[in-house]
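> The sequence and its predicted three-dimensional model are supplied below.
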Amino acid sequence: MGPLMYLASLGELALGSRLKALSDHFYAAADEVYRSCGAPIESRWFPVLRYLWEHDATTVSEVATAIGQTHSAVSQLADKLVRAGLVKRRKDARDGRRSLLVLTDKGRGALTSLGPVWVAIRRGAMASLGQDGLTLLAALDACEKALQERPLVASILAEHAALGAAELEIISYEPALKEHFYRLNAAWLERYFRLEDIDRVVLGDPGRYVLKPGGAIFFARLGGEIIGTCALLHESPGVYELSKMGVDEAFRGLGAGRRLLDAAIAEFQRRQGRELFLESNSRLKTALRMYEQAGFVMQPSVRPGSHYERADVYMVYEENSRRPHPLGQGAAKRTRRTG
């Protein structure tokens, strides 16, 4: 997966990174054009120079407000433009305590000759981007307006507070959650091992390979977000396998894994099963400790006829080996995330 595809897969989490990558691309393209055309400016200078070209003498604060940058950033850029001989500072006749920025004759002459270059940039950008370019401009307008009306930080912190007060729920499978069963399991398998053929088969069609043969699937949900899953596979009459346990690593430590495990064991007991087993790998130390706390006992060898290449651990559930839930007595009923 290339870097652009990876950032795209992160959705809103990588919005700033994706916009920066696009910004850097556009800056670099404009700089190359300016160099090719012999223009004595850099792309990052453009907003300040263009504003001064249209408004004559003005303060740093006015420029910063107009182009959406900080006072400090514009002041530092103005210093560069002064050193380049394109801008000069002069005292404000109405207020001697502040200075104004104004184009020099060199600066105005440089910008006056750039008309054809700017037209070419505008046309070339649209030729390259096509309708997507117009859509992008419209989306930027809408995004800037939305951020003014609903500040981003306040919105994010409000959502964080809501998640902090949300109850961790364990829910049963429904078709709309199919993609999460695959996503959560594929994430940890690809990180620690690899997706085996049997994984792809079961994860790709849980209705056929888990539910139809008499199994069950559970999900952990927090504030509307699906953060974990596990399956109870029906191996043979009275025999069940705990399998396909996966929790989003960004939500570790909330007790989702143990809650899912408890739900699967409770379903096994409700069905009056006689044997419940699991297969795992010795590398997964944290998971193995959780299984032991829940009542699974390590067996001396791997399970005969195991379907998994990665399995070097075989555990069988024994009710009398079960330990109290590490989150306390109330955890079997509910888990609340605290901020």
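It's in.
> For the rest of this, base every contact and every neighbour count on C-alpha atoms.
Noted.
> top strand in this protein by residue count?
Longest strand in the chain by number of residues (criterion: DSSP state E): strand 225-236.
> Pasting the second one now:
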Amino acid sequence: MYLASLGKLALGSRLKALSDHFYAAADEVYRALDAPIESRWLPVLRHLWDEGPKTVTEVAQAIGQTHSAVSQLTDRLARAGMVRRQRDPADGRRTVLALTGKAHAALAGLGPIWCAVQRGVSTSLEAHADHLLEAIAACERALQARPVVAAILAEHEAIKATPLEIVPYAPALRGHFYRLNAQWLERHFRIEAIDRAVLGDPERHILQPGGAIFFARLGTEVIGTCALLQESPGVFELTKMGVDETFRGLGAGKRLLEACIAEFHHRGGQTLFLESNSRLQTALRMYEKAGFAMQPSVRPGSHYERADVYMVYRPEAPPRQP
């Protein structure tokens, strides 16, 4: 599932998809059993049924929705004849929401359906249902103690204040070379046999033949990597660039590319090339801005099944027209 691959970044989207699934399931059950209710009405109706007349603000606070959302839902419920607005008998200055006789009659007959819903959810989800409820409760408590917006903004401030470093290969970083590239390959293509060999032993396949590997590091986190592979004397391939998608937009790819090009010049290289794929338009534009020129065909004897782009470093060459 695509959203699952985004981890915490798509938490809200995954919860919404799950919520929509349960809403739709409940509505299908209500329709099948001729129940005069909609799933999205339940929180407001049930709260008023259990607690009696309440203001919009009180209902919103009780069910964890915004004042605006409850007010809009109240309008729908009023049109459906389920809720009415009335003066609070105890305080004429307040307007409260109260169930109509129609709503009381409808809710009074829903006991068997609600019992079936609870049992059906337990049957479908088994122990996951209880675990999910416990996790939701824990999340609600945590969000009350530590509001998520403030936490996110504080982390953003910390990320922006942390310098991005480009560092050379060290044995302790070997696992990151595999991780970052495997993450990228599995997301967009697949890990080919040549990838597995190079990523599994970069010292033998890249460093010993005269190449170099660089890493982008943000504080203690290694967020990107790129390699310069010497194919033959003076001929180098820019290869194995991968940036953790969580940290895109910080310029790590550009900095890694610059480091590899600088190393190419430092070693007196004569030819620098790369192979890529036409689907990766953002990366191709970055390569062109750095001085790589698109070649008319794939590289003869290419090692990669996915490669349909061949570029050669020519800093004087004009960028390709879109």
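Thanks, I have the structure now. This structure is a prediction, so every number in the text was calculated from the model and none was measured.
> ranges for the strands of the stretch 201-322 of the second structure?
Per DSSP state E, counting those that start in this stretch, the stretch 201-322 of the second structure carries strands over the ranges 212-218, 221-232, 235-243, 271-276, 292-294, 309-313.
> Out of the ones you listed, which is closest to N181 of the second structure?
strand 235-243 (5.1 Å; Cα to Cα).
> continuing past the longest helix anywhere in the first structure, what's the next helix or strand?
Taking DSSP state H as the assignment, the helix of the first structure that covers the most residues is helix 15-36. The element immediately downstream of helix 15-36 of the first structure (helix or strand, assigned by DSSP states H and E) is helix 46-55.
> so how much does that following helix differ from the second structure once superposed?
After superposition onto the second structure, helix 46-55 of the first structure sits on average 0.9 Å from its aligned residues (mean Cα distance after the TM-score superposition for the first structure).
> Next, the buried residues of that helix.
By 16 or more other Cα atoms under 10 Å, the buried positions in helix 46-55 of the first structure come out as P47, V48, L49, Y51, L52, W53.
> Distance to P304 of the first structure added to those, as TSV?
Formatted as TSV, the buried residues of helix 46-55 of the first structure follow (distance: Cα to Cα, whole Å):
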residue	distance to P304 of the first structure
P47	70
V48	73
L49	75
Y51	76
L52	79
W53	80
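> Which one of those is nearest to T286 of the first structure?
Scanning the buried residues of helix 46-55 of the first structure for proximity to T286 of the first structure, where the rule is Cα to Cα, the winner is P47, at 53.7 Å.
> Return the residue of the second structure aligned against the closest one.
Under the alignment (TM-score structural alignment), P47 of the first structure pairs with P43 of the second structure.
> any idea how far V121 of the second structure is from its match?
Going from P43 of the second structure to V121 of the second structure by Cα to Cα, to the nearest Å gives 18 Å.
> V149 of the second structure too?
32 Å.
> neighbour-wise, which of the two wins?
A direct count of neighbours by other Cα atoms under 10 Å for V149 of the second structure and V121 places V121 higher, at 14 against 10.
> circling back to that earlier point, do I have it right that the match of P47 of the first structure meets I63?
Yes: the pair formed by P43 of the second structure and I63 meets the contact definition of Cα atoms under 8 Å, at 6.5 Å.
> looking at this, L184 of the first structure is in a strand?
No: assessed by DSSP: H, G, I helix; E, B strand; the rest coil, L184 of the first structure does not belong to a strand; its assignment is helix.
> now it, nearest residue through space, not along the chain?
The spatially closest residue to L184 of the first structure, leaving aside those adjacent along the chain, is G246, at 5.4 Å (Cα to Cα, 6 or more residues apart in numbering).
> Touching, the one you found and N185? I think so.
Yes: shown here, G246 of the first structure and N185 form a contact pair, counting by Cα under 8 Å, at 5.1 Å.
> so what's the counterpart of A110 of the first structure in the second structure up against?
Residue correspondence to the second structure (TM-score structural alignment): A110 of the first structure is matched to A106. Contacts of A106 of the second structure were listed using Cα atoms under 8 Å, 6 or more residues apart in numbering, and they are A35, P36, I37.
> just the helices in the stretch 1-150 of the second structure please.
Along the stretch 1-150 of the second structure, counting by DSSP state H, counting those that start in this stretch, helices occupy 2-5, 11-32, 42-51, 56-63, 67-79, 101-108, 111-125, 127-145, 148-161.
> out of these, which comes closest to P315 of the second structure?
For P315 of the second structure, the closest of the helices of the stretch 1-150 of the second structure is helix 148-161, at 30.8 Å, according to Cα to Cα.
> mind listing what's buried in stretch 85-98 of the first structure?
Within stretch 85-98 of the first structure, judged by 16+ other Cα under 10 Å, the buried ones are L86, V87, K88, R89.
> which ones among those are found in strands?
V87, K88, R89.
> what residue of the second structure matches up with the last one?
R89 of the first structure is assigned R85 in the second structure as its aligned equivalent, the criterion being TM-score structural alignment.
> quick one: the corresponding residue of the first structure for F214 of the second structure and A266 of the first structure, what's the gap?
In the first structure, the residue paired with F214 of the second structure according to TM-score structural alignment is F218. From F218 of the first structure across to A266 of the first structure, the span is 12 Å (Cα to Cα).
> what about the two, which has more around it?
Remark: of F218 of the first structure and A266, F218 carries more neighbours, 22 against 12, as counted by other Cα under 10 Å.
> contacting residues around the more buried one?
If you count contacts by Cα under 8 Å, 6+ apart, F218 of the first structure has them with I170, I171, S172, Y173, T229, C230, A231, L260, A263, A264.
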